[in-house]
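J.: Could you look at this predicted model? Sequence included:
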Amino acid sequence: MTQSPAIPLPPPAERRRLRESQSLTQAQVAQRVGVSRETVRAWETGRTTPRGRRAHTYASLLAAAPTRTAATTASTTATAAVAAVPLTPAQAFDALYAFCAPALVRQTYLLTGRRELARESVERAFQLAWHRWPEVAVDPDPAGWVRATAYECALSPWHRFRARHRHPEAPPADASDRALLSVLLKLPPPYRRTLLLHDGVGLGLAETAAETEASTRAAANRLLHARETVATRLPDLQDPVRLASRLAGLATHARLRAARASTVRAGSERRARNWTQAAIAFTVALIGATAFTLHTAPTRYEPPVAPGATVRGVPPQAAPGPLSRTELKLRKKLLQSTTPTGPERVLPEPR
């Protein structure tokens, strides 16, 4: 009697990336495979490994990812072999981008309700990741690093001052999707982000709290408040499992596409080059201004001019104007009593 071969599965970290690339939550995967959500979480963290029929179902579900790169192949059997091959930084970045970008754009759309802002935020996040790739490559969770950066870019309050974001975008065509998106956008950004990470992405409460930089208790309170708000306005979404399914469906129906990985890398390099040139130009201008100041500055000390002082005893000068009667009499008297003391004036004789 021959023993059935073991089902080849991706590494635990790749299992989570494959699930996120299809915009599936842990609850949805658990429902399709027929296990609990805690079991799927244990599979993705490497604590346990599926076996038998569940392993077949789980492997086929992961193999249905819409995008494949150099890091994975169409066959799950070669996943471990490909992962063992050393990749160049560009190949590793392209693999991370292919796994995370499509689902991350849809998730960011649920945060903002704007398609262009979602694509722009994800592209900016990956540009920062490529610029700081030595740091991101050794991060325990590169996908979480990029996701947190994209969420921060999307929720930045400075977007309200941009002309293109002063007017709302067209809502989804479906009425139920419009209602759900409207409720999400009315939630405070921290509550909206917590609900999306926990029920939409499928993170645990501790992971959600760590990514939102909050305590576990604060994250739990935000999650409960967000669920109560959604259930009050949409009573058919009181079940968290149904809410998670609707969030995944809303993100999938948006049909958002991300740019190519090579375009993102080129944009990151161009942006870094522009900042470097601007820094060099500013440094040159600062050096020129300093040299000009040193050249035109005085070389010896010149004491400052003393402030003016009031001279007392001098009568103020009279303003010009007609002479009074007394002044006219005095003037006439002075002219009559004046006697010449110098030589007589010599006048030319007429011819």
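T.: Great, that's in hand.
J.: CA only for contacts and neighbour counts going forward, please
T.: Will do.
J.: what about Ser262, neighbour count?
T.: The number of residues packed around Ser262, counting by other C-alpha atoms under 10 Å, is 13.
J.: Please tell me how far Glu228 sits from Thr216.
T.: With distances taken as C-alpha to C-alpha, to the nearest Å, Glu228 is found 18 Å from Thr216.
J.: check contacts around Lys44.
T.: If you look again at residue 44, you'll see it is Glu, not Lys. Under the criterion of C-alpha atoms under 8 Å, 6 or more residues apart in numbering, the neighbours of Glu44 are 12-13, 15-16.
J.: can you pull out the helices in the stretch 1-150 of the chain?
T.: 12-21, 26-33, 37-45, 52-62, 79-84, 89-112, 115-131, 133-137, 142-154 (DSSP state H, counting those that start in this stretch).
J.: ok, second structure coming up, stack it against the first:
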Amino acid sequence: MSRSTADSASSVPLPTPKERRRLREALALSEEEVAEAMGVTRATVRSWETGRSAPRGRKREAYAKLLGTPGPTDLVRPEAEPPAEPRAQAQEHSQQPQPQPQASAAASASGNVRPRAAVKRAAKPPRAPSPAPAISPGPARKGPSKPPERLRPVAAEAPAEPAAPAEPAAPAGPAQPPALTPEEAFDALYAYAAPGLVHQTYLLTGRRRLSREAVEYAFHHAWQRWPEVAVDADPVGWVRATAYEYALSPWHRFRRAHRHPDAPPTEANRRALLGALLELPPSYRRTVLLYDGLGLDLPETAAETEASTPAAANRLLHARAVLGRRIPELAEPEALHRCLSALVAEAPTATLLPARAVRAGSERRTRGWTRAVLGVTAALIVVTGFTAATAPTRYIPVNAPGEAVDGVPVRGGPQKLSPEDLELRDKLRAEPNPGPERLVPAVG
């Protein structure tokens, strides 16, 4: 594959991760079928739909066609007309029977063929999607399910086609507002979303200090990854997911400051609802807050909680049942939706750091981690060099002295002579007796 072909395949536009999941479910395709068609694993398809990674090259183009996004081969290109044939040859061809069009390998080579799973599904009669538990939709969502305002960076406009020279110049319209700098865009996002996120995180955890810490942590990461967050279709959702993940981490139970929730509110209704929410498991608590509190639809809720749509539906049903048993007035989905929506829409009262301080803290934290990594690396290099310089170049065996061990037999062979034995040996060597007489020891 040439470089130009690879660049064009890598530039195929893809929908947002949440939209990818919605399009797959609209086509009644499972993750296994998409993975089989693309030649990847199910975990890879799930990472594509959660935004952790994205396909490249040929797989990106095939994935875009599977979801229904037009790729570069789907664009209309002018084709050169075939050369004109002689009149007689044209008449001869017109008299011959024309072959019927058939699907061949040439059609596959053109790139306009869907992956294997989609082709198999097209050959079979359509089937209904996997049944999910029936969920009462609750009251009709008034207005958009998400906040109407979106803080998106100003995208660079595509180069326009050259205008005709004969057209007169149009009168200048109103001046366009200047594009926001990264710092200004981050500050606007922080001022818009941070207070509400602190209030939502408090409803999830029941701890005000932890909620402020989670939101500051999320915005620290957002500033570190600002090029990624700035082009995200839902930057508020990106920060919200990070804050929820940090706030619901089970490791906070080992911290003394966050071991127990804060004092419950004085109002009886709020105290009962907050207590019932805190009795739910974290994943169920998060699901019911996103669906009934913020008004997200079921696929978006499942995508943000990194669960399948049936699993999110089951969590929602279980959470509603538990809340209905604890608070009979909220047994109906409409009443629960109204109560949670009013609770989420309350004006936040938390005092937050200014956006400039959050940005400075994120940069200071990044510098600290960088210096720590460099320090550890330098220490490892020094220790390795010192070990290599002082290590012996050859092996010197160590002869340990013998020790008497109980239960082990005495080694064979000559033993060490005592002083008497040495004296006798010297006497025998000094006075040898060559005759047959016996050696009679003298009595002294």
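T.: Sure, I can see it. Keep in mind the model is a prediction, meaning the values are calculated, not measured.
J.: TM between them?
T.: TM-score of the superposed chains, computed with TM-score structural alignment, normalised by the length of structure 1, equals 0.65; 256 aligned residues with a C-alpha RMSD of 3.2 Å.
J.: Of the contacts of Glu44 of structure 1, just say which sits nearest to Val138 of structure 1.
T.: Minimum distance to Val138 of structure 1 across the contacts of Glu44 of structure 1 is 13.4 Å, recorded for Ala13 (C-alpha to C-alpha).
J.: and the closest one, how many residues sit next to it?
T.: When neighbours are defined as other C-alpha under 10 Å, Ala13 of structure 1 has 15 of them.
J.: Let me see the contact set for it.
T.: Per C-alpha under 8 Å, 6+ apart, neighbours of Ala13 of structure 1: 44-45.
J.: Could you do Ala101 of structure 1 as well?
T.: Contacts of Ala101 of structure 1 (C-alpha under 8 Å, 6+ apart): 21, 122, 258.
J.: With Thr45 of structure 1 instead?
T.: Counted by C-alpha under 8 Å, 6+ apart, Thr45 of structure 1 has contacts 12-13.
J.: Skipping adjacent residues, who's closest to the most centrally placed residue in structure 1 in space?
T.: Closest residue to the average C-alpha location of structure 1: Cys153 at 2.4 Å, with C-alpha atoms, centre = their mean. Residue nearest to Cys153 of structure 1 in three dimensions, not counting chain neighbours: Ser121, with 5.4 Å by C-alpha to C-alpha, 6 or more residues apart in numbering.
J.: Counterpart of the one you found over in structure 2?
T.: For Ser121 of structure 1, the aligned position in structure 2 is occupied by Ala214, per TM-score structural alignment.
J.: burial count for its match?
T.: Neighbours around Ala214 of structure 2, by other C-alpha under 10 Å: 24.
J.: What helix or strand is Lys427 of structure 2 located in?
T.: Assigned by DSSP states H and E, Lys427 of structure 2 belongs to helix 419-430.
J.: can you list contacts of that helix?
T.: Around helix 419-430 of structure 2, nothing counts as a contact under C-alpha under 8 Å, 6+ apart.
J.: wait, what's in contact with the aligned residue in structure 2 for the residue nearest to the centre of structure 1?
T.: For Cys153 of structure 1, the aligned residue in structure 2 is Tyr246 (criterion: TM-score structural alignment). Applying C-alpha under 8 Å, 6+ apart to Tyr246 of structure 2 gives the contacts 214, 217-218.
J.: Please apply the same query to Leu104 of structure 1.
T.: Applying C-alpha under 8 Å, 6+ apart to Leu104 of structure 1 gives the contacts 122, 147.
J.: what about the nearest residue to Arg257 of structure 1 once chain neighbours are set aside, distance to Thr108 of structure 1?
T.: Computed as C-alpha to C-alpha, 6+ apart, the closest residue to Arg257 of structure 1 that is not its neighbour in sequence is Pro102, at 6.3 Å. Distance, Pro102 of structure 1 to Thr108 of structure 1, using C-alpha to C-alpha: 10 Å.
J.: And for Val29 of structure 1?
T.: Using C-alpha to C-alpha, one obtains 21 Å as the distance from Val29 of structure 1 to Thr108 of structure 1.
J.: Make CSV out of the helices of the stretch 1-150 of structure 1 and add distance to Leu286 of structure 1.
T.: Below are the helices of the stretch 1-150 of structure 1 laid out as CSV (distance: least, C-alpha to C-alpha, whole Å):
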stretch, distance to Leu286 of structure 1
helix 12-21, 48
helix 26-33, 56
helix 37-45, 53
helix 52-62, 57
helix 79-84, 50
helix 89-112, 36
helix 115-131, 27
helix 133-137, 32
helix 142-154, 32
